[in-house]
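1. Got a predicted structure here, sequence first:
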Amino acid sequence: MRLSRRTLLKLKNKNKKLKPNKYRRCKREALRGTVKGTLERPRLSVYRSNENIYAQIIDDTTSKTLLTCSTLDRSIRLTLVTGRTCDASRLIGEKLAELSLKKNITKIVFDRGPYLYHGRIKALADGARAGGLKF
């Protein structure tokens, strides 16, 4: 179910047709239609929960996950007190950039999913840029 931005906003404001989870899924699918990852520029997908943050680098042409990194990784978990801060997100971005540079991935497409480019999502992107990735 692919809806235009105007329709999504109308449905959100009316709140009669779509429930919040379904609205979030439609919003994510609308963004996913414009963001595609290739072998030259894979997609950096971000998932944020209340406790942790997860990031994956995905090649959409072959539907393969090339790299993953999260606040649950053992090496990162030892240095963090909690995974719900912007500092943790920035550290994840830097670690992901370090791992991707080892695999010769320098250019990516950033997929923020249904989240606003703000707070922990922005901190992860800034960390990845500081680590050497180009968006």
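-> It's in.
2. from here on, contacts and neighbour counts on C-alpha atoms
-> OK.
3. mind checking the SS state of the residue most central in space within the chain?
-> In the chain, the residue lying closest to the centroid (CA atoms, centre = their mean) is Val46, at 1.8 Å. Recorded secondary structure, Val46: strand (DSSP: H, G, I helix; E, B strand; the rest coil).
4. Touching, it and Gln56? I think so.
-> Yes - between Val46 and Gln56 there is a contact at 6.6 Å, judged by CA atoms under 8 Å.
5. if we can go back for a sec, list the contacts for the residue nearest to the centre of the chain?
-> Val46 makes contact with 53-56, 111-113, 121, according to CA atoms under 8 Å, 6 or more residues apart in numbering.
6. For the chain, just list every one of the helices.
-> 5-14, 20-32, 74-77, 86-102, 120-131 (DSSP state H).
7. Quick check: buried residues in the second one?
-> Put plainly, it is helix 20-32. 23-24, 26-31 (16 or more other CA atoms under 10 Å).
8. can you check the shortest one too?
-> Residues of helix 74-77 classed as buried by neighbour count (16+ other CA under 10 Å): Ile76.
9. Centre of the chain to stretch 113-131, how far?
-> Centroid separation between stretch 113-131 and its chain, computed with CA atoms, centre = their mean, to the nearest Å, is 8 Å.
10. in that stretch, what's buried?
-> Residues of stretch 113-131 classed as buried: 113-115, 120-129, 131 (neighbour count, 16+ other CA under 10 Å).
11. putting a second one here so we can go through both:
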Amino acid sequence: MLNKTSRKELRGIRRERVRKKIQGTAERPRLNVFRSLQNIYAQIIDDENGRTLVSISTLAPELKGKLPSSSNSAAAAAVGQLLAQKAVEAGIKQVVFDRAGYVYHGRIKALADAARAGGLEF
């Protein structure tokens, strides 16, 4: 008999496998990415204290209405650039990238490359 597992459950399995290997600290917090069909969300998290230090998405007032589409690589790059800008203002230079079970391709890669170009190191 076939084991039917949904796409969401399979991503959860991959997410747990990735999260076993990385941990965000106060010196080097975790940059987490969530991708939905319509938007992309990114946040920098200090796992030791359980706090979100910086967060941004395509729904943020700085980006909403200024992007032709909120679900493409250009929008992801804009989120990455704005996230890096806010992180540098908050004094965060180095992060650990958490792709959350998504393939490092497309919107995830665009966000990561823009964050690197904006001054974050990972």
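-> Okay, I see it. Owing to the predicted nature of the structure, the values given are computational and were not obtained by experimental measurement.
12. Can you pull the TM-score for these?
-> After superposition, the two chains reach a TM-score (TM-score structural alignment, normalised by the length of the second structure) of 0.94; 122 aligned residues with a CA RMSD of 1.4 Å.
13. Leaving out the residues flanking it, which one is nearest to the residue nearest to the centre of the first structure?
-> Ala55 (4.6 Å; CA to CA, 6 or more residues apart in numbering).
14. Show me what that neighbour aligns to in the second structure.
-> Residue pairing (TM-score structural alignment): Ala55 of the first structure is matched to Ala42 of the second structure.
15. mind checking how far that match is from Arg30 of the second structure?
-> Separation of Ala42 of the second structure from Arg30 of the second structure (CA to CA, to the nearest Å) stands at 10 Å.
16. Over to Ser73 of the second structure?
-> 21 Å.
17. just Ala75 of the second structure next, same as before
-> Relative to Arg30 of the second structure, and taking CA to CA, Ala75 of the second structure is found at 21 Å.
18. Repeat that for Gly91 of the second structure.
-> Relative to Arg30 of the second structure, and taking CA to CA, Gly91 of the second structure is found at 14 Å.
19. what does Tyr41 of the second structure give?
-> Tyr41 of the second structure is 14 Å from Arg30 of the second structure, by CA to CA.
20. More neighbours: the two, which one.
-> Taking other CA atoms under 10 Å, Tyr41 of the second structure and Arg30 do not tie; Arg30 has more neighbours (24 against 20).
21. The more buried one maps to what in the first structure?
-> Aligned by TM-score structural alignment, Arg30 of the second structure pairs with Arg43 of the first structure.
22. Show the contacting residues for that match.
-> So Arg43 of the first structure contacts 35-37, 56-60, 108-111 (CA under 8 Å, 6+ apart).
23. Just give me the closest of those residues to Arg5 of the first structure.
-> Within the contacts of Arg43 of the first structure, the smallest distance to Arg5 of the first structure is 15.4 Å, found for Val35 (CA to CA).
24. What is the burial count for that closest one?
-> Other residues close to Val35 of the first structure by other CA under 10 Å number 17.
25. Next one: the nearest residue to it once chain neighbours are set aside relative to Arg77 of the first structure, how far apart?
-> With CA to CA, 6+ apart as the criterion, Val35 of the first structure has its nearest non-adjacent residue at 6.7 Å, and that residue is Asp111. Separation of Asp111 of the first structure from Arg77 of the first structure (CA to CA): 24 Å.
26. And Ile58 of the first structure, by the same measure?
-> If you go by CA to CA, the gap between Ile58 of the first structure and Arg77 of the first structure works out to 23 Å.
27. likewise Asn21 of the first structure?
-> 30 Å.
28. And for Arg84 of the first structure?
-> 12 Å.
29. for Gly24 of the second structure, what are its contacts?
-> 30, 45-48, 95-96.
30. isn't the residue nearest to Val46 of the first structure right up against Thr68?
-> Yes - in this structure, Ala55 of the first structure is within contact of Thr68 by CA under 8 Å, at 5.8 Å.
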